[in-house]
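[1] Okay, sequence plus prediction incoming.
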Amino acid sequence: MADVGTHEPMAQTDAAIEWWRGAAIYQIYPRSFMDANGDGIGDLPGITSRMEHIASLGVDAIWISPFFTSPMKDFGYDVADYRDVDPIFGTLADFDALVARAHALGLKVLIDQVYSHTSDEHPWFVESRKSRDNPRSDWYVWADAKPDGTPPSNWQSVFGGPAWTWDARRGQYYLHNFLSCQPQLNGHNPAVQDAILDVMRFWLDRGVDGFRIDALNFAMHDPALRDNPPAPPTDRPRTRPFDFQRKIHNMSHPDIPGFIERIRAVTDAYDAIFTVAEVGGDEAEAEMKAFTQGDGRLNSAYGFNFLYADRLTPGLVCAALAEWPETGGTGWPSWAFENHDAPRAVSRWCAPEHRERFARMKMALLASLRGNIILYQGEELGLTQVDIPFDQLQDPEAIANWPLTLSRDGARTPMPWHGEAGGGFGADTPWLPLGQENLQRSVAQQDADPASLLALTRELIALRKSSPALRHGGAACKAMGALLRLERSSGGERVVCLFNMSPDTLDNIPIPQGETLCSVNSVKDSLGPYAAVMVRA
């Protein structure tokens, strides 16, 4: 099924290239990675206990989704204390032990940071809602009702319904772009920015190597509270009121890059710190470039080019890469095919009978992209989306919009460490079911199989690290029907990658002459279904 040779690394053309440029990053969703205490929920000691598995992949860094004190209404993205670990996940001492173990294994540690909103149980909001004249009264976005008592603007929440909730304590509405228990911080307030920067310093002083910043383009709003205009007609289904508007006033304010420059000033005071922003929305590409422009802003950004795409096509790949040309001042991209918010790619992008072959081609493609690549836990196993019955749903968005929104829970199911009941996750009844199909793709089973997707993933990441062209070189992309041709180059090295993104054999495809670095799924004089080949030409 695969042929990945052993190749000596090419000479590095620039010893000063940053560690993160072209890095492979492994995302950990802590609730579902490993449960060390048997309560059904993954935790920090569980992550530490399985760190060798992550290191065996050859990735450069881990990114841990929120583990901070939280009422867990949105599973950690509603932070009640930025500077502590929620007891569900452990303690600060457990986090320190995790960092020490990761660093001992050569892994950088990135943590999630949520700067656009907090939980309504955060002490900042508790104080802010008490009155209109307390020291933190302007730390959140408050506004009077219109004369008829309706909300100050027509803005809609991502999770459904108005983005404003009435608070009788202050006699005002407060803004929340997500759940009503996630009030919006007033990012325009310098005191709020100062507090956030202090949070960053707290974690940097504990040894973290960087941050993934959640929903950064929601960090500031239009102070005039102008209504959003209606969105133009579209063929895409609209399942939420949020989908009916152009979100130009409740997010994406032009002052956000100024705050980003303050973030960069803090991280520059520490050694080799990496920052990547999640950026979604209608203007994502322009915002990602603005957030990463020059040397005074973030290092990288990633959007939703692939995360919610219905199909993986050569045209989609080339269009995404074309947004990040190798020109001065243009930022450095990061790419993810899956994450904790998006359905598993193998369930979105191919028929069930093709999943094994497709997963292998997909992993080869990810390893060949120009930019940083982010693997979501279980992607190295080819995990599929689990169908969670309504009575077992945990995801507040899915519950609110059932059945029109595909549950995020289906991509958040626990890691199967072995194929027996419970999957070795650590509890007889985990917080979400593992899914019987995924038990058959366990780490233990694939560890014992040299032809497994897990083995291929390790080989592909090693190949990427050994090749300057694949890790940080330039990219030329060409889409030809179902065939994708991707050429990567750096210095004297040129790697040509061909991918058949269809379930049909492509005949008469000229395979480049040279050293075959990788061959996946039947590559001879033709490209078999979902086949891929990389050649150092």
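    Great, that's in hand. Numbers count the residues shown, from 1 in each chain.
[2] From now on I want contacts and neighbour counts done on CA atoms only, so please keep to that.
    Noted.
[3] and the gap between Gly422 and Asn438?
    If you measure Gly422 against Asn438 using CA to CA, to the nearest Å, the figure is 11 Å.
[4] this is the comparison structure:
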Amino acid sequence: MKKTQWWRGGVIYQIYPRSFKDSNGDGIGDLPGITEKVGYLKSLNVDAIWISPFFKSPMKDFGYDVADYCDVDPLFGTLADFDALLAEVHRHDLKLIIDQVLSHSSDLHPWFVESRSSRDNPKADWYVWADPNPDGTPPTNWLSVFGGSAWQWDSRRRQFYMHNFLASQPDLNFHHPEVQQALLDAVEFWLKRGVDGFRFDACNYHFHDKKLRNNPPAEHADHTNVSDVNPYGMQSHRYDKSRPQNLLFLQRLRKLLDRYGACSMGEIGDDDSLGRLAEYTGGDDKLNQAYSFTLLTEDFSASFIEEQVSHMERAFHRYQVPGWVCWSIGNHDVPRVLTRWGKDTQDPACPKLLTALATTLRGSACLYQGDELGLPEADIPYELLQDPYGKAFWPDFKGRDGCRTPMPWHKDAPAGGFTNSQPWLPVPAAHLARAADTQETPSDSILNFVRAFLAWRRGQPTLILGEIEFVRAPEPLLIQIRTLGNQRLCGMFNLSGAPQRWSLPKQLQGAQPLAGHGLSGASIDGKVLQFAPWGGGFWTL
């Protein structure tokens, strides 16, 4: 593997900076707090850390509404704090990926303030503006992901502006060449500081249909990318995102990143997100890798996971140079995987098995902060809710705060050792019971399993780069075979809290167990595979 392709098959740890570690006592995590914990991050045996946005922002969407692409918000520190963090990350031989939100900005960004001031200023066309229909209604039927129309009336210009998300997040007009260049310049600002890569938020939302055509209704409502209480999934999003012009911009972006030896990871939410992912990464001239929301849903079964991975593999084969996927089963936008898939089981074998599964599918893997501790989703009462998405759809959808609560570092410390003041979100008692300090000593803790498993995985190139196929087995068993050269490894997983028995097919008989991975609860007795609840293991074929 080329040194510049460290990301291919790598494990990336996502940090939500508001909730990782507070260093100054204001109740909000910050960059110096992350710097304090780089040693902990190194101990996890991940390859890189990805930090969600820390740029200057009014925080209407907690940093995903950027007011200055080239500065750190005072909540999180300073540029000097960022440089110190980057140096510490590199000192520990880790890579640093930062989150860039290019499709839209904050409405307080100087570009938008100027754009909305008149119809003839130098930045008048830097955002997506349109006249109303003759009856005063918005120009198209496009919807916002966060609810309602994607158009907001502005009384100064007497026009509508487009926003795919909050009304305070106006969409930039990528059809304007100066907009593209300004955003590329912002990316290069961080490249010059030495970052190793970028996670590009909503990277298929950059362009809109210049003819402003209405979206048709969806043949099947999409509940993969949005909640089923959100009408956004009722449209086929043909004209408000994933436009063909975006491929040309991604090629420009890739050329810039290649000059600095940096990598890219895209977030793709679309009607066919896996097909779009293959398109955006195939050919080795756009994104290096991307992830979708397919494994971030409530759907959980062996057949569902097999179907998604197989779909991804088929999509890649359309391209002469196949793309690359980064599988994610948890992030800052969805309920924690222990709750979503494990139904809050108290069995520590569940989070161990899910980590092993997620990091041995063909591709790279993202781990979300706190999942290495086996944290469940927090239940945040409405009066403490911070997320505008949750407030809009309460109580049927409670938003994203339940997965964004502060990291519990010390069981007996106030706020779990996250801060010495009132944290911005509460730290649940269930999280304190699984605080990092309680898991440092026990060799069988979830935390120490993750450390040992990822260390073992590094010595298994077949699990990192090998081809993948599945062996059909009854639910809830997932059986995968990874092949690299002459080596074939088999991973077998019981995706349930009940014991299972399965008569091995001929192709798996004679499998020899691999040692060192730390999973337990799976053994072969003659021609029968026996699983304990949430049991799994690896064998050579």
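    Happy to help now that I have it. Everything numeric in this text was worked out from a predicted model, so none of it was measured.
[5] Do you know the score for how well these two fit?
    Scored by TM-score structural alignment, normalised by the length of the first structure, the superposition of the two chains gives a TM-score of 0.94; 522 aligned residues with a CA RMSD of 1.6 Å.
[6] any common contacting residues for Gly422 and Asn438 of the first structure?
    Pro416 (CA atoms under 8 Å, 6 or more residues apart in numbering).
[7] Contact partners for the residue positioned nearest the centre of the first structure?
    Per CA atoms, centre = their mean, the C-alpha nearest to the average position across the first structure is that of Asn339, at 5.1 Å. For Asn339 of the first structure, the contacting residues are Gln27, Leu307, Leu375, Tyr376, Ala411, by CA under 8 Å, 6+ apart.
[8] Got a quick ChimeraX command for the buried subset of those residues?
    In ChimeraX, the members of the contacts of Asn339 of the first structure classed as buried (16 or more other CA atoms under 10 Å) are selected with the following command:
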select :27,307,375,376,411
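[9] Now tabulate the contacts of Asn339 of the first structure in a markdown table and tack on distance to Ala104 of the first structure and secondary structure.
    Conversion of the contacts of Asn339 of the first structure to a markdown table gives the following (distance: CA to CA, whole Å; DSSP: H, G, I helix; E, B strand; the rest coil):
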| residue | distance to Ala104 of the first structure | secondary structure |
| --- | --- | --- |
| Gln27 | 19 | strand |
| Leu307 | 32 | coil |
| Leu375 | 21 | strand |
| Tyr376 | 22 | strand |
| Ala411 | 30 | helix |
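[10] Which two of the contacts of Asn339 of the first structure have the greatest separation?
    When those are compared pair by pair using CA to CA, the two farthest from each other are Gln27 and Leu307, 14.0 Å apart.
[11] which residues in the first structure does stretch 397-410 of the second structure align to?
    Aligned by TM-score structural alignment, stretch 397-410 of the second structure corresponds to residues 405-418 of the first structure.
[12] which residues are in contact with the matching stretch?
    Counting contacts by CA under 8 Å, 6+ apart, the residues touching stretch 405-418 of the first structure from outside are 29, 31-34, 239, 339-344, 377-378, 384-388, 393-395, 397-398, 422-425, 430, 432-435, 438-439, 441-445.
[13] measure Ser128 of the first structure to Gln193 of the first structure for me?
    Plainly put, Ser128 of the first structure is 16 Å away from Gln193 of the first structure if you go by CA to CA.
[14] Counterpart of the residue nearest to the centre of the first structure over in the second structure?
    Under the alignment defined by TM-score structural alignment, Asn339 of the first structure is paired with Asn331 of the second structure.
[15] Now for the nearest residue to Leu79 of the second structure once chain neighbours are set aside: which residues touch it?
    Distances taken as CA to CA, 6 or more residues apart in numbering put Val72 closest to Leu79 of the second structure, at 5.9 Å, once the chain neighbours are dropped. For Val72 of the second structure, the contact set (CA under 8 Å, 6+ apart) comprises Phe54, Phe55, Lys56, Thr78, Leu79, Phe82.
[16] Mind checking which of those are buried?
    Among the contacts of Val72 of the second structure, those scoring as buried are Phe54, Phe55, Lys56, Thr78, Leu79, Phe82 (criterion: 16+ other CA under 10 Å).
[17] Among those residues, which pair sits farthest apart?
    Distance extremes for those: the farthest pair is Lys56 and Phe82 at 12.9 Å, using CA to CA.
[18] how far apart are the lengthiest helix in the first structure and its match in the second structure?
    Of all the segments assigned as helix in the first structure under DSSP state H, the longest by residue count is helix 190-205. Comparing helix 190-205 of the first structure with its match in the second structure after superposition yields a mean distance of 0.5 Å (mean CA distance after the TM-score superposition for the first structure).
[19] in that helix, what counts as buried?
    With the criterion 16+ other CA under 10 Å, helix 190-205 of the first structure contains buried residues Val192, Gln193, Ile196, Leu197, Val199, Met200, Arg201, Trp203, Leu204.
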